[in-house]
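Undergrad: Mind folding the following:
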Amino acid sequence: MSLSSHVEELKKKHRTLSEKVEEAQRAPGISTAEIATLKKQKLRLKEEIERLSANA
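TA: Got it, this is the predicted structure:
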């Protein structure tokens, strides 16, 4: 897998997590801890995307 395709996959995962966070924030039964976990995963992906893009 090339670097650019790997970055694109990470971006897709980031978008998916963004959607999940938005859905979770609207859902009454989702705990703030679960939302925080999703946000942390999203942040880790963003940092990885930025790191890989800077090295490209």
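Undergrad: Every contact and neighbour count from this point should use C-alpha atoms.
TA: OK.
Undergrad: Might one say that residue 14 is in contact with residue 48?
TA: No. The pair residue 14 / residue 48 is not scored as a contact, 10.4 Å apart, by Cα atoms under 8 Å.
Undergrad: The structure of the following sequence is requested for comparison with the preceding one:
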Amino acid sequence: MDDQEILHNQLERLNEEHRELDVMIEKMLGENIVNQIAVQRLKKRKLLLKDQMLKLKSRLLPDIIA
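TA: As a prediction, the model looks like this:
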């Protein structure tokens, strides 16, 4: 397995976790009693995942000389 393939696999795993967090947050917000602290933690985790995904995407894109 080469580096590009490893990065793609990591990116896909992060994307999946990001989608799962979306579902969890929506489910929690739909409940009558919402644990705001738990929702905030999930949202922070989502932001961390998004940052990691952007870093991986930038490593996958070839350097372009402007």
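Undergrad: nearest spatial neighbour of residue 30 of structure 1, skipping sequence neighbours?
TA: residue 24 (5.9 Å; Cα to Cα, 6 or more residues apart in numbering).
Undergrad: Mind checking which of residue 14 and residue 48 of structure 1 has more residues around it?
TA: Of the pair residue 14 of structure 1 and residue 48, residue 14 is the one with more neighbours under other Cα atoms under 10 Å, namely 20 against 15.
Undergrad: any idea which helix or strand carries that one?
TA: Using DSSP states H and E, residue 14 of structure 1 sits in helix 3-26.
Undergrad: Read off where that helix ends up in structure 2.
TA: Residues 7-30 of structure 2 are matched to helix 3-26 of structure 1 when aligned by TM-score structural alignment.
Undergrad: Residue 4 of structure 1 versus the closest residue to residue 20 of structure 1 other than its chain neighbours, what's the distance?
TA: Once flanking residues are discounted, residue 20 of structure 1 sits nearest to residue 38: 7.7 Å by Cα to Cα, 6+ apart. Per Cα to Cα, to the nearest Å, residue 38 of structure 1 is found 24 Å from residue 4 of structure 1.
Undergrad: Can you pick out the residue with more neighbours from these two?
TA: More crowded of residue 38 of structure 1 and residue 4, by other Cα under 10 Å: residue 38, with 17 against 12.
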